[in-house]
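1. dropping a prediction and its sequence here:
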Amino acid sequence: MSLSMKEAIYTRHTVRQYKKKAIPQPILDKLSKRIEQVNQTYNTKISLKCDQKDGLFLPLRYVIAKNATNYMILASDDRIRADENIGEASADLMLYAQTLGLNTWWIGGTWNHKKVKTQAQADHVIGILVFGYGETSGKPHPSKNSREVSLYEGKEPDWFRKGVDAALLAPTALNKQNFFLQGKGDEVSIHTKEAAFSLADQGIVRYFFELGAGKDNFKWIY
């Protein structure tokens, strides 16, 4: 029985080593269709690359990576909110891949920029999302607690707590979880500390929070 997107939040973990196992074409077709949908939704230009055996990583990554030959290029036109939208789109895709029985690895640095950017469909490329059948399912990353990353004014509703719990399971740069969620009534805002990938992190966390809280329960305040 396949996972729902919400269930995938709790089973998804970063995986860096993969089996030499081909991904069936029907699965790739589903991924391609999903990419088309998120590109329309978030105005991104993410693309799919499979069986790329050489030159993907800088030397450091080869120490910890294994059989990471399939990836999505996380790209967009260079515009306002581009990184945040790429974050939201990539969050959707990593969880969708999980529902298909695949594992993922969001990489913001140490990939071969020259190789990947020549394959991209837009000039603004911030990372890659590796996917495949992991040698393991990964393990949970160290996490802050909800009080460190959130504050609700008044009695905290159940939907806000569930949203924060989901947000804490989102991957962020260097697992720093440099975000803060604030709620009041049905309004929620998110802030991230300025750093590399902070806007992409914000998009990823927003997506996880929405799935956990339920979109109909609140609205974002910018």
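-> Thanks, I have the structure now. Numbers count the residues shown, from 1 in each chain.
2. when you work out contacts or count neighbours from here on, use the C-alpha atoms and nothing else.
-> Will do.
3. just the element for the residue nearest the centre of the chain, please.
-> Among the residues of the chain, the one closest to the centroid is Ala91, at 3.2 Å (Cα atoms, centre = their mean). Using DSSP states H and E, Ala91 sits within helix 82-99.
4. same check, this time on Ala22
-> If you go by DSSP H and E, Ala22 is not part of any helix or strand.
5. what segments of the protein are strands?
-> All strands of the chain, identified by DSSP state E, fall at 47-49, 71-76, 103-107, 124-132, 150-153, 179-184, 187-192, 219-220.
6. gap between the helix holding Ala91 and the chain center?
-> 4 Å (Cα atoms, centre = their mean, to the nearest Å).
7. kindly report the same for stretch 131-148.
-> On Cα atoms, centre = their mean, the centre of stretch 131-148 falls 12 Å from the chain's centre.
8. and the contacts of that stretch?
-> Outside stretch 131-148, the residues that touch it by Cα atoms under 8 Å, 6 or more residues apart in numbering are 12-19, 21, 23, 68, 70-72, 97, 101-105, 164-165, 168-169, 175, 177, 180.
9. hmm, try it at 7 Å
-> The contact list for stretch 131-148 (Cα atoms under 7 Å, 6 or more residues apart in numbering) reads 13-15, 17-19, 21, 70-71, 102-105, 164-165, 168.
10. pretty sure the residue nearest to the centre of the chain is touching Arg206, no?
-> No. Contact between Ala91 and Arg206 fails when scored by Cα atoms under 7 Å: they sit 9.1 Å apart.
11. before we go on, here's another structure to hold up against the first:
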Amino acid sequence: MTDLEAIERRVSRRAYRPEPLEPEQVQALELLARQCSRDAELNIRLVQDDPAAFRSLRRSYGMFSGVRHYFAMAGSSADLCLNEKVGYYGEKLVLEATKLGLGTCWVGGTFDRKRCAVQPAAGEELVCLIVAGKPATGEAAGKERLVYRLAHRSAKPVEQMYEAASQPPEWFLEGMWAVQKAPSGFNRQPVRFTWANGEATAQVPDYATHQSIDLGIAKLHFELAAERGQWGVGNGAAFRR
């Protein structure tokens, strides 16, 4: 499965089978977690067989069931771009998990931090968790779909997600196709892209909040679909080809 196929297939899942991950899945995910931690100066850990952080979430955040495995996404609390890096590199893990046949879901401020198996070190912040596991089937999956329909709005049309001073090139539009499919907090899709003076930029209204996680996720999706180029880090940063 390619990255673009994983983008197309990925959906947020809240109901899981309480089964262990396969050894080859663990190996691939831990390898990528180490690479992402090294590249972005993050502290990413794959936690297995630990349902404690999610025992109180069934009432507070849609419907989580069967959760046993997750990535703990942490980094330096002094890093002003920490949330964006977590979004960008965390979504790499999401797409890899999708390729491995696993379901995923980003979880921001609603998990039980005191019960989480990973506690941040001095000078670190635990930004969020990313659930990963084998998706539920049968009745549990049906309930999950119902909750999803009630809790999520439809994706914005691509045309509402960017503004352009002139006709954007095809690679920009390909990037926006992938951005439309990116997960975001409550599916609000706050990231705004701009094409002006031959340059693409991306920004969110409030970079100091979890919107910057959404920015990092959206930047990765755009980058993968545009095929060539790389985003700068920060709100309003440009895409270089």
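-> Cool, the structure landed. Everything quoted here is computed from the prediction, not taken from an experiment.
12. quick one: TM-score?
-> Scored against TM-score structural alignment, normalised by the length of the first structure, the superposed chains reach a TM-score of 0.89; 219 aligned residues with a Cα RMSD of 2.3 Å.
13. circling back to that earlier point, mean distance between the helix holding Ala91 of the first structure and the second structure after superposition?
-> Compared with the second structure after the fit, helix 82-99 of the first structure shows a mean deviation of 0.6 Å (mean Cα distance after the TM-score superposition for the first structure).
14. that helix - contacts with which helices or strands?
-> helix 5-11, helix 25-42, strand 71-76, helix 198-213 (3 or more Cα pairs under 7 Å, 6 or more residues apart in numbering; DSSP states H and E).
15. of these, which is nearest Ala82 of the first structure?
-> With Cα to Cα as the measure, strand 71-76 is the member of these nearest Ala82 of the first structure (6.3 Å).
16. which part of the second structure matches that closest one?
-> Counting by TM-score structural alignment, strand 71-76 of the first structure falls onto residues 70-75 of the second structure.
17. now stretch 162-172 of the first structure
-> Counting by TM-score structural alignment, stretch 162-172 of the first structure corresponds to residues 174-184.
18. Leu42 of the second structure maps to what in the first structure?
-> Looking across to the first structure (by TM-score structural alignment), Leu42 of the second structure lines up with Thr44.
19. list the residues that contact that match.
-> Taking Cα under 7 Å, 6+ apart, we find Thr44 of the first structure in contact with Ala75, Ser76, Ile86.
20. hmm, back to that, nearest to Val188 of the first structure among the contacts of stretch 131-148 of the first structure?
-> The nearest member of these to Val188 of the first structure, counting by Cα to Cα, is Val164 at 10.9 Å.
21. could you find the closest non-adjacent residue to that closest one?
-> Using Cα to Cα, 6 or more residues apart in numbering and skipping residues adjacent in sequence, the residue nearest Val164 of the first structure is Phe209, 6.0 Å away.
22. residue contacts, the counterpart of that neighbour in the second structure?
-> When the second structure is aligned by TM-score structural alignment, Phe209 of the first structure is paired with Phe222. Applying Cα under 7 Å, 6+ apart to Phe222 of the second structure gives the contacts Gly175, Met176, Ala178, Val179.
23. kindly reformat these as TSV containing neighbour count and distance to Leu29 of the second structure.
-> Conversion of the contacts of Phe222 of the second structure to TSV gives the following (neighbours: other Cα atoms under 10 Å; distance: Cα to Cα, whole Å):
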residue	neighbour count	distance to Leu29 of the second structure
Gly175	20	25
Met176	24	27
Ala178	22	22
Val179	26	23
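24. now the residues you listed in CSV, with distance to Phe239 of the second structure?
-> Below are the contacts of Phe222 of the second structure laid out as CSV (distance: Cα to Cα, whole Å):
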residue, distance to Phe239 of the second structure
Gly175, 11
Met176, 13
Ala178, 15
Val179, 14
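25. quick one: which of the residues you listed sit in helices?
-> Applying DSSP state H to the contacts of Phe222 of the second structure, the entries found in helices are Gly175, Met176, Ala178, Val179.
26. report the angle between the helix holding Ala91 of the first structure and strand 124-132.
-> Going by axes from the mean of the first three to the mean of the last three Cα atoms, to 10 degrees, helix 82-99 of the first structure is angled at 10 degrees with respect to strand 124-132.
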